[in-house]
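Colleague: no sequence for this one, just the structure:
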């Protein structure tokens, strides 16, 4: 087995939950990005003792996709989502005692599958709330059988419904059956009502075009009270005390402006129940919410740190690391708070730890990365520089991380004695950021490259998370300007500091990073610093923003905001949508002879950056008789799922890097 295959077999923890008495932790694990172990995804539920090193043990077999565990309020059982009734096809809710080895008990009908992974207990333990769609009518099934099943937009919507399962009897209650598409929900503390977020239709564009409605529904009587509508999509969503909190952009008219915690006080009169900004979003960004007793805990991205705060209160955790999953709970006999956190770093695969908010020891509960325990892949170095003014704006600080391979000879200050051949990796989003983490390159390329003697540079450009609204908003109409300039400045900083070899550079990126990698091909070396990229590896990237807006799942939202506006709102003489579109810069780049060899990687069923984007660039390269490799993966979407495809992609990347910038 190759190193790449070993790395791809690593189990990554997710969906951590602390028990009601804070003495145990439950979580699930899956392969990176949930790729398949065989012909379907697999996930395992684990149980661990708080503060006990190495105590994590599996409580499900790993033969099914068991995930999203939630503690029963008495702490003696968990409910979880699983496909064990119809492996690889659909999921239901199961109940498993944490005492003994009894098989999980089915709670919801297999023939009525869940539509989302969210499940949540009522405080009494009597009900579990979940979301599912209505069963297909016999008329619809008959039409599908004879293939008389045309889909007419706006007709025959299949709505997601908010439902309850009464655990003692397993009876199903539909709480919300009006024509609205339920997205997420949260119980009140008494277990008498549920707040839910919904949008007008099941169309994936609906929450961007129609907004997200915030409502409550009573368990008894099923009365629905519509509170307000946020004009865009919303994210984490909790009902705590008299307030509903959710995460959404600070600018309700833009999907590209960072994330802030919003709140609605339900004790106000109906005319005064308005959304208000509660915390974060100016110099940092909200990332996730959890209830802990009467408090709400918020995960915050701040610069290169990941933090946990009590909402509008003290900081519980702060570290320069990526938090992959977390939860928090107060102990029953004190005001101490237990934090359960999944994290890793350059040399440590992601593991589950517990600590306390008062600064107790970080205790590792799991050992999923034991095959790599003690192995040193590289040494991380934080780098920063000032941005270059593109449109007359004031410069801002830019951050990146250079990881030098462990085999590199270093000076007394830890820097490599000689500049290193380097892969520059550009993250997607753009609302994302790379930190000190085990897998910054999505599919385990980084540890393999470090082992072979390459440096890896990750860059956080304007539009990324962690710096608040102003920094994130550079992505609005900023394609090909601020972002690309920032990549060049950070690469040049790594060169000037002696990390990266200016003669041996490859640029690569996924999604938004794929678009910037394509753009690097058509602008290669067109700056004042005198270096260029020896090759490019765009993965599921964009080369034509207008075409992406008309064809992508996110066309009406991000697709239109990134280039500035949608083509249908543009006069025919206005070509501003071409800015940042590599396909429109190709002819000039070809004449200049600056386009490097390109390895294009793309999922054939990608509905976020459709494969036509890569195909267009392949046609241009083919017509120009320039060197390229064009690889598409059948059945794959924006993220690869099939293991052989993931391995194939990684092997091609490693060969391409070896061929164009050499190794040790």
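Modeller: That came through, no problem. None of these values were measured; they are calculated from a predicted model. Numbering: from 1, shown residues only.
Colleague: from here on, contacts and neighbour counts on C-alpha atoms
Modeller: Noted.
Colleague: Please verify my assumption that residue 12 contacts residue 344.
Modeller: No - between residue 12 and residue 344 there is no contact under CA atoms under 8 Å: 10.0 Å.
Colleague: Need the overlap of contacts for the two.
Modeller: 350, 351 (CA atoms under 8 Å, 6 or more residues apart in numbering).
Colleague: Would you mind telling me which of those two has more residues around it?
Modeller: Neighbour totals were compared for residue 12 and residue 344, and residue 12 leads with 24 against 21 (other CA atoms under 10 Å).
Colleague: Helices of the stretch 1-150 of the chain, start to end?
Modeller: With DSSP state H, counting those that start in this stretch as the criterion, the stretch 1-150 of the chain has helices at 3-8, 138-145.
Colleague: Ok, the chain next?
Modeller: Along the chain, counting by DSSP state H, helices occupy 3-8, 138-145, 206-209, 445-451, 469-472, 482-496, 512-522, 545-551, 560-561, 586-592, 612-623, 643-661.
Colleague: Which of the helices of the stretch 1-150 of the chain has the highest mean neighbour count?
Modeller: Each of the helices of the stretch 1-150 of the chain was assessed for mean neighbour count using mean count of other CA atoms under 10 Å. The highest is helix 3-8, with a mean of 17.
Colleague: Put this next to the previous one:
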């Protein structure tokens, strides 16, 4: 289709992320990312723009790999991340008046998080520290270079071999560059937060749990000079993003008390106080954006103002909003949102303004400033306007399908030149997770397919997040059950429309979506083509090879492999490979530790042995998350092969 959004969009679209707003709310600094077409290298630099003046953002640093800016509390400096000569992420400092940036840190394993102290004299930093060989896994000292594994959690997708590395917390002095390590326990420590007077640091750690088996953690408080950590979150299973009250005697966190519902899938807001049990202040009608397990930098910020209001980004029914939560009367008010996705938010100290990344179904990302009192929004960027004018995105229809008495949220992506009197192929797309959701944001998979002439169906079946605790947990120990029936009910509903060609149906998904794609073609012959991305196929082997096979798998699949073997086999797509009649394309990153490539290897052999037409494409040096942040040429290749497969068979 002429001027469609094709695989080359990975070169063409500009990304904006990581905004930080000045203390007085007058300016915003953010990261702009783009791809240099000739070299296929990704670049990023910091941009600055004023608020309230419709100003075109100006370059603030030269790049080429600058990111993660944050204003100092006095507004005089920007701290940001820039790789050193060894490509290790370090903190650099630049005056808000401009000039040359100065390197501030020299961490051996780089910087993962950084937060300014209230007086702007120190920065709390999260960085890896290697323990002694006896404390974990290490290279042996002999010439054989073997690696000895003693713990289950010795690798992590996207990071690779972790060995005896643990995330620890440091305090860095801005004037001298000196550092002081303040946490030392075995375990990861992250999400630090300064107390208002700068004497204490709250943080999250998994140091006390059986971290090999459980994905649980707790909130702790230590002196900023270092002390024995004091646990504040007694009774909570998982927590994220601690923030102090203005008076410094309480902490608010995203948290969960449910061992089968972590804070990243369905969390609540809790208020913590030393020697008190946590007090929950929200219900499950909203889900705070808590990021991903162990990756606090992916979480959105939260702030507690002098009027005892909390401001945060949270989701409800697959829509995102900026919320104002009153701790005095328990009310939760939507400040803005509902038609776009809000994320990566930064607040002024008095919480009268915020800046955030916003995405719509027709625009990938922009920086917006919102007045938290009036809800008025100002869009500060528009980098992709020209491209999107020439390559018109698909429109989106949102509708409800019925699944065993439940409302199932669906979205149909419609080609730009849609003609209701014509006939169109339909491709079903399935999200990952399973505790995730499709939002009102820009989805490359849906847009590439829809603007190339396909109707594209996106369903949030049972198991999806943002619809409440019971809805989210209903898929546990039932993968391929009610979730599959919800999805197929939506397919049947859309297929009944006159412009849908039921003889040209495709299906695709990634991760859990890849699982469900493989499951579907083993249960139903109606699909004419399937593209299976980075799936889990055999739950029995997934349990022992995935970096989250134990902690995640035991909750989702029904206990250990030995305890739940019958269920593992029953719910594994590979069990039904001999029933498949649909042509299958497998796409998988070779460095995937979340859903290891051995899952696709097994499925490919099973399909070919059953005389099913299948192809298997391996993506070198690509982890599970490579479609978001992997090599640009590999991302383009993924979309290109997906589109070619559907063009061939549909």
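Modeller: Received the coordinates, thanks. Worth saying up front: this structure is predicted, and the values here are computed from it rather than measured.
Colleague: What would you report as the TM-score here?
Modeller: Superposed pair, TM-score by TM-score structural alignment, normalised by the length of the second structure: 0.87. Supporting alignment: 612 aligned residues with a CA RMSD of 3.0 Å.
Colleague: Point out the most buried one among the helices of the first structure.
Modeller: helix 512-522 (a mean of 28).
Colleague: chain center to it, what's the gap?
Modeller: 20 Å (CA atoms, centre = their mean, to the nearest Å).
Colleague: Stretch 60-77 of the first structure now?
Modeller: With CA atoms, centre = their mean, you get 23 Å for stretch 60-77 of the first structure.
Colleague: Repeat that for stretch 115-126 of the second structure.
Modeller: The chain centre lies 25 Å from the centre of stretch 115-126 of the second structure; the measure is CA atoms, centre = their mean.
Colleague: now the end-to-end length of that stretch.
Modeller: 9 Å (CA to CA, to the nearest Å).
Colleague: Residue 633 of the first structure: what's it in contact with?
Modeller: 601, 602, 603, 604, 645.
Colleague: Can you match those up with the second structure and say which hold?
Modeller: Retained in the second structure: 601, 602, 603, 604, 645, out of the contacts of residue 633 of the first structure (criterion both residues aligned by TM-score structural alignment, their matches' CA atoms under 8 Å).
Colleague: Between all of the residues you listed, which two are separated the most?
Modeller: 604 and 645 (11.9 Å; CA to CA).
Colleague: Make TSV from the helices of the first structure and add distance to residue 99 of the first structure to it.
Modeller: Listed next are the helices of the first structure as TSV, based on distance: least, CA to CA, whole Å:
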stretch	distance to residue 99 of the first structure
helix 3-8	32
helix 138-145	43
helix 206-209	42
helix 445-451	39
helix 469-472	47
helix 482-496	53
helix 512-522	47
helix 545-551	51
helix 560-561	52
helix 586-592	64
helix 612-623	53
helix 643-661	35
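Colleague: Residue 171 of the first structure is nearest to which of these?
Modeller: helix 138-145 (22.6 Å).
Colleague: Show me what residue 636 of the second structure lines up with in the first structure.
Modeller: Mapped onto the first structure by TM-score structural alignment, residue 636 of the second structure lines up with residue 647.
Colleague: Hmm, that match is touching residue 7, no?
Modeller: No - using CA under 8 Å, residue 647 of the first structure makes no contact with residue 7, being 10.2 Å away.
Colleague: rewinding a little: just list the residues touching the match of residue 636 of the second structure, thanks.
Modeller: By CA under 8 Å, 6+ apart, residue 647 of the first structure lies in contact with 4, 5.
Colleague: Apart from its chain neighbours, what residue comes closest to residue 121 of the second structure?
Modeller: Counting by CA to CA, 6 or more residues apart in numbering, residue 121 of the second structure lies nearest to residue 174, which is 5.5 Å off, once chain neighbours are set aside.
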